[in-house]
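**Q** structure of the sequence below:
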Amino acid sequence: MTTPRMTLTSGWLTFAGILVIVTGFFNLIDGLVALLRADYYLVADRDLLILNFTTWGWIWLILGAIQIIVGAGILAGRMWARAAGVVLAVLAALGHLVFLRAFPVWSVLVIAFCVIVVYALTAPPRGSRAA
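**A** A predicted model of the protein is given here:
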């Protein structure tokens, strides 16, 4: 007979999982807008640093889809998803820092979500003590 595997979760992990999924959807929207309607953004020159809006669109689409999968893994209590969630949140924050010139309010909002996700995924659950 097998014993069920217990995972240590907290409200922060649930919040982080939901927020990673929401951020993933935000990035999917960014990707679709960049691919389908690049004139929507505030910059006229269609290039951000070295990449054009089509390239950014694909980057945001792929990142957003992966974030949604990782968010589901976080909600399921998987440790790999927590580690991937931190890495993806940092990558998304850096990407939105570059994208800040094109869509400032949206990028600041997503960067704030990413910072909260990193905290929520790295904070120890309540009641646990460091050894």
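**Q** from now on I want contacts and neighbour counts done on CA atoms only, so please keep to that.
**A** OK.
**Q** got the buried residues for the helix or strand harbouring Trp106?
**A** Using DSSP states H and E, Trp106 sits in helix 104-122. Counting neighbours by 16 or more other Cα atoms under 10 Å, one finds that the buried residues in helix 104-122 are 107-108, 110-111, 113-114, 116-118, 120-121.
**Q** nearest residue to Val110 other than its sequence neighbours?
**A** Thr23 (6.6 Å; Cα to Cα, 6 or more residues apart in numbering).
**Q** distance check, that neighbour against Ile111.
**A** According to Cα to Cα, to the nearest Å, Thr23 and Ile111 sit 9 Å apart.
**Q** second input sequence below; structure requested for side-by-side comparison:
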Amino acid sequence: MTTTTQHQRSEGVRAAASGLTMFAAVMLVMCGMLDIFRGIMAIADDEVFINTPHYVFRFDLTSWGWIHLGLGVVAMAVGIGLVVMQKWARIMGVGVAALLIIGNFLDIPYAPLWSVTLIALYGFIIWALCVVQPDSESY
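**A** Predicted coordinates for the structure are as follows:
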């Protein structure tokens, strides 16, 4: 490919790229909402979660609640930005999903099944945002 010639993508490739971006957007909004609910549960009632007395990264569950609530709100905002095809949202989506993977990993002793599920979903979101190279005119 020379610098003067620009490679044109087929309609199928463009559809796949926009489909994966939309998948990431919807999943980011949904997972962000789940983290918001998780944060509200931890803030409102600490007895909902498992108590692990000798956990290295032990925080008060109310603190974990505020962390998940804040990151969930940011994840939803970035997901909405992805729906309207904003370039900043694509970059932030990878970063926010990575932060939420770390947050959910550190939170495994308090809600193991929920944490592992969300880690997998955020991994899919990162994959969907990184695997496609959208056309420059759409971003």
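**Q** just give the TM-score of the two.
**A** Superposed pair, TM-score by TM-score structural alignment, normalised by the length of structure 1: 0.84. Supporting alignment: 120 aligned residues with a Cα RMSD of 2.1 Å.
**Q** related to what we said a few turns ago, the residue nearest to Val110 of structure 1 in helix, strand or coil?
**A** Following DSSP: H, G, I helix; E, B strand; the rest coil, the label given to Thr23 of structure 1 is helix.
**Q** now do the same for it: its match in structure 2.
**A** Taking TM-score structural alignment, the alignment pairs Thr23 of structure 1 with Cys31 from structure 2.
**Q** tell me who's in contact with Met41 of structure 2.
**A** Taking Cα atoms under 8 Å, 6 or more residues apart in numbering, we find Met41 of structure 2 in contact with 48, 65.
**Q** one step back: quick check, the match of Thr23 of structure 1 in contact with Leu71.
**A** No. The criterion here is Cα atoms under 8 Å, and Cys31 of structure 2 misses it with Leu71 at 10.3 Å.
**Q** need the counterpart of Ile125 of structure 2 in structure 1.
**A** Aligned by TM-score structural alignment, Ile125 of structure 2 pairs with Val117 of structure 1.
**Q** also Ile91 of structure 2?
**A** Match for Ile91 of structure 2 (TM-score structural alignment): Ala83.
**Q** name all residues that make contact with that match.
**A** Ala83 of structure 1 sits next to Leu121 when contact means Cα under 8 Å, 6+ apart.
**Q** tally of neighbours for Gly72 of structure 2?
**A** Gly72 of structure 2: 27 surrounding residues under other Cα atoms under 10 Å.
**Q** ok, now Ser63 of structure 2?
**A** The burial count for Ser63 of structure 2: 14, using other Cα under 10 Å.
**Q** now name the helix or strand holding it.
**A** Per DSSP H and E: Ser63 of structure 2 is located in helix 61-83.
**Q** how much does that helix stray from structure 1?
**A** Following the fit onto structure 1, the mean deviation recorded for helix 61-83 of structure 2 is 0.7 Å by mean Cα distance after the TM-score superposition for structure 1.
**Q** now swap in stretch 117-124 of structure 2 and tell me
**A** In the superposition with structure 1, the average deviation recorded for stretch 117-124 of structure 2 is 0.4 Å (mean Cα distance after the TM-score superposition for structure 1).
**Q** what does that stretch contact?
**A** 24, 27-28, 31, 97-98, 100-101, 104-105.
**Q** who are the contact partners of the nearest residue to Ile21 of structure 1 once chain neighbours are set aside?
**A** Distances taken as Cα to Cα, 6+ apart place Ile68 nearest to Ile21 of structure 1, at 4.5 Å, with adjacent residues excluded. By Cα under 8 Å, 6+ apart, the contact set of Ile68 of structure 1 is 20-22, 24-25.
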